[in-house]
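> Sharing a sequence plus its predicted fold:
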Amino acid sequence: MAAKKLTQSVVKALEPRLSDYVEWCGMLAGFGCRVRPTGSKSFIAQYRVGGRNSPTRKVTVGTYGKLTVEEAREAARAILAKAELGHDVAGDRAKQRAEMTVAQLCDEYLVDGCGHKKLSTIATDKGRIERHIKPLLGRKRVSEVKRADVEKFMRDVEKGKTAVDEKTGKYGRAIVTGGKGTATRTVRLLGGIFTYAVDRGYIETNPRLGVKVYADGKGERFLSGDELGKLGEAMREAEIDGLPWQLNEDAKAKHRPTNADSQRDMISPHAIAAIRLLLLTGCRAGEILNLKWQEVDFERGFLNLSDSKTGRKQVLISPPALQILADIPRIKGNSYVIAGEKPDKPRSDIKRPWKRITAHAGLDDLRLHDLRHSYASVGASAGMGLTIVGKLLGHASPATTARYSHFADDPLRLASNSISETISAAIGQNSKADNVVAIKSK
């Protein structure tokens, strides 16, 4: 089917897909509109210099909305005409870009190199760029950055050279830390930015190649049955009676005990509910904290999340989780399940109540994300199968769920246990009398 001539109406009607694609113009060969998964559109010109066997080159002409289709077509026509005369516009631009600073490259990457990423991921990338990459490498020219520079950058971030704790606005506070984990994740982002530069022809090799990053150090922690009991008891005490208050002279007034007479610190029912929901759903903290009432389907037992790490997803929730949701106090004018202090805003985090509860339970080393690991480990230990566990967690890849394989009993072991328990029950040597099937007498 012949391509249509690109017009304002044709470009406006182009819908985003899961990956980038180009709608080519049927009137001018080599002129097209590239559409990103985010919905952003830009005009491009594609050509060859040096004959049919030479590689194709692409040049971004401009952004839809800033240029009309006709303006972009005329600009593309000029680029294509120069290519016919042997003039490589893309090559000229690449040489110029190689002389731009790392800060300028980062700015371009956020506009043109993140089309495949979610908005929340782009926001995280922007934070790492502004807080770590620009302060340490921003002034260097892209062509000057070497492997040794990237290695030094990683060490500097790890040592905390970019760490900061400052107030942002009336309510916010920016706390930027160093450490090996931060250094590793930021270097990986930096590598992605330089990969973008290589793909665009700005530089020939990625200076991040060969740099050994620190191990993430994300040791996985799983709650035992006894620890689950301790955590549950601490939450009940925090909600009903309050936790014994420990004096902290630096604490703000709002963080001092709400009941000064008995010196007990009452924890918000919304914070308690958030922790219980994390335990009973296996959701990520952000998914629960940003959950809206309109996303809760009480009738069918689902959370219809509009956004998550893997995009839109539906979470199956159990009757105990539904009961927790039903018991959460609703705040008038606030559409969020875990309501925050500001009007129609969610609670930003539950770090403080979590720290208080886990300390009281004697589980100081427990992280919030470990609740998700524990949910998965219980499912795998119960013989549900990693495929089922992965679907409950919303994993996009089976490889992600494979970390819980050591909890899943081998099918042969499960069969062996079932047979031996049945025989043990028949001969009166039963250790699990309530969970066996008796052998029927003939």
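On my side now, so go ahead.
> Going by C-alpha atoms from here, please, whenever you check contacts or count neighbours.
Will do.
> give the contact list for Ile272.
235, 239 (Cα atoms under 8 Å, 6 or more residues apart in numbering).
> wouldn't Ser335 be in contact with Lys292 here?
Yes: the criterion here is Cα atoms under 8 Å, and Ser335 meets it with Lys292 at 5.6 Å.
> Comparison target below:
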Amino acid sequence: MPTIKITKRAVEALAAQEKLIIFWDQDLSGFGVKVTPAGGKTYIVQYRMGGRGSATRRYTIGPDGTWTATLARAEAERLLRMAASGVDPQAAAKEREHAERELAFGPYSERFLADYGKRNWRQRTYTSAESNMRRWVIPFLSRKALPAITKRDLIELLDRVPATNPALPRNLFALLRKLFNWATERGDLERSPMDTMKPPAPVGARDRVLKDEELVVVAACAEAVGDVFGAMIRLLIVTGQRREEVAGMTWGELDRRLMEWSIPAARAKNGVPSTVPLSDIARGELDGLAGSTRWPRAGYVLTTNGKTSISGFSKVKLRLDKIIGRVLKREIDPWRFHDLRRTFATNMQRLGVRFEVTEALLNHSSGARSGVAGVYQRHVWKEEKKEAIRLWNDRLRTMIFEWESSER
């Protein structure tokens, strides 16, 4: 067996032979370079798992060019130490390949969503988690296997979230922590890389309430972002309900005769069904979407393709703010769609509506509807809610009239 001192220069000088030949290193027993008749050169290591009588095994380190002689020597030393300690490099490589194939983050995260998320989360929670996973997490971690993901990787992922979405890092942190805990519980991972990570600080409570002029301008300018999105924004204003609940509204939940919208438990954020009275303004919006005073019996109310409910709210919000800026001749103070709900609640107070009625309209499980009161207080405030919505409908019409008069 020919031997040489395996160095960069020595390997470059090796010429192709009539048949495959291995040149072994003079200093490191088991380290060699294989030269094919075509001139290809590949670094290898040869070792035994046992005593001198056991069979020899060979492990391919990699081709010259991808590996330098110096790096290949260091890798051979590592592999020979593994073999000496009783760990077969070939078996370890197969386990690593299996992990990279079976525990690749992209497919694994899909299994987590299907096997854990769909079984344990409400639909709204699942939809949000799936969206965050596909938009923010999978594109960044998809090329890594689960065991190879480090704390540094996760910190970098969270650091990439734009400052315009302050609540997202905490949501992503909770989602990833659940995934890694699930992986450890199943035995797919020995330890979560998030064990020593602290969650991002919570976002401070918001108190933004739109002024009357701002609210009217938002409603007026909403028309310019499209019929469907415009209707959604005005329905947020007149009903006080959550964005996802309004966006996912179906015709089957609506009753034009009773002027009611029944939100099922599966779509309510708190898992509690709710009945929302509809005002004249809301009825007008829904008639416009239906194209008739006869509403369909099924399907999404707010849809652009007839198959799914609307999405892409952030883009719509950016467009809306630009339009509002042109109308006001200045930038509107920062606001979110959820602020319309807070504005609704604040105006309920201004109109003298009882706190319990406002809580019932908002479908809150806090305050007057929590604790002992929540157990024994079963009055649903049906008539009181209708009266509150009527007052709000009249107040909105007055606000619109006053704004239009000031613009003339």
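Arrived safely. Bear in mind that the values here come from a model prediction, so they are computed numbers and not experimental data.
> Need the TM-score from the superposition.
The TM-score (TM-score structural alignment, normalised by the length of the second structure) is 0.51; 260 aligned residues with a Cα RMSD of 4.1 Å.
> for the stretch 251-400 of the second structure, what spans make up the helices?
280-290, 313-328, 338-350, 355-362, 371-376, 382-407 (DSSP state H, counting those that start in this stretch).
> Glu244 of the second structure - how many residues pack around it?
16 (other Cα atoms under 10 Å).
> Show me what it lines up with in the first structure.
The alignment partner of Glu244 of the second structure in the first structure, by TM-score structural alignment, is Gly286.
> and its match, how far is that from Asp107 of the first structure?
According to Cα to Cα, to the nearest Å, Gly286 of the first structure stands 27 Å off from Asp107 of the first structure.
> Skipping adjacent residues, who's closest to the residue nearest the centre of the second structure in space?
Nearest to the centroid of the C-alpha atoms of the second structure, with distances taken as Cα atoms, centre = their mean, sits Asn132, at 0.8 Å. Leaving aside its sequence neighbours, Asn132 of the second structure sits nearest to Leu172 (Cα to Cα, 6 or more residues apart in numbering; 7.1 Å).
> and the one you found, what pairs with it in the first structure?
Using TM-score structural alignment, Leu172 of the second structure lines up with Thr186 in the first structure.
> my guess is its match meets Lys126, correct?
No: contact criterion Cα under 8 Å: Thr186 of the first structure and Lys126 do not qualify, at 10.7 Å.
> more neighbours, the two?
More crowded of Thr186 of the first structure and Lys126, by other Cα under 10 Å: Thr186, with 22 against 17.
> where do the strands sit along the stretch 1-150 of the second structure?
For the stretch 1-150 of the second structure, strands defined by DSSP state E, counting those that start in this stretch occupy the ranges 3-4, 21-25, 31-35, 41-48, 56-63.
> Ranking those by mean neighbour count, which comes first?
Most buried of those by mean neighbour count (mean count of other Cα atoms under 10 Å) is strand 31-35; its value is a mean of 25.
> would you turn the strands of the stretch 1-150 of the second structure into JSON lines with distance to Val357 of the second structure?
Supplementary listing: the strands of the stretch 1-150 of the second structure in JSON lines, determined by distance: least, Cα to Cα, whole Å:
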{"stretch": "strand 3-4", "distance to Val357 of the second structure": "89"}
{"stretch": "strand 21-25", "distance to Val357 of the second structure": "85"}
{"stretch": "strand 31-35", "distance to Val357 of the second structure": "81"}
{"stretch": "strand 41-48", "distance to Val357 of the second structure": "78"}
{"stretch": "strand 56-63", "distance to Val357 of the second structure": "73"}
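> Perfect, that will be all.
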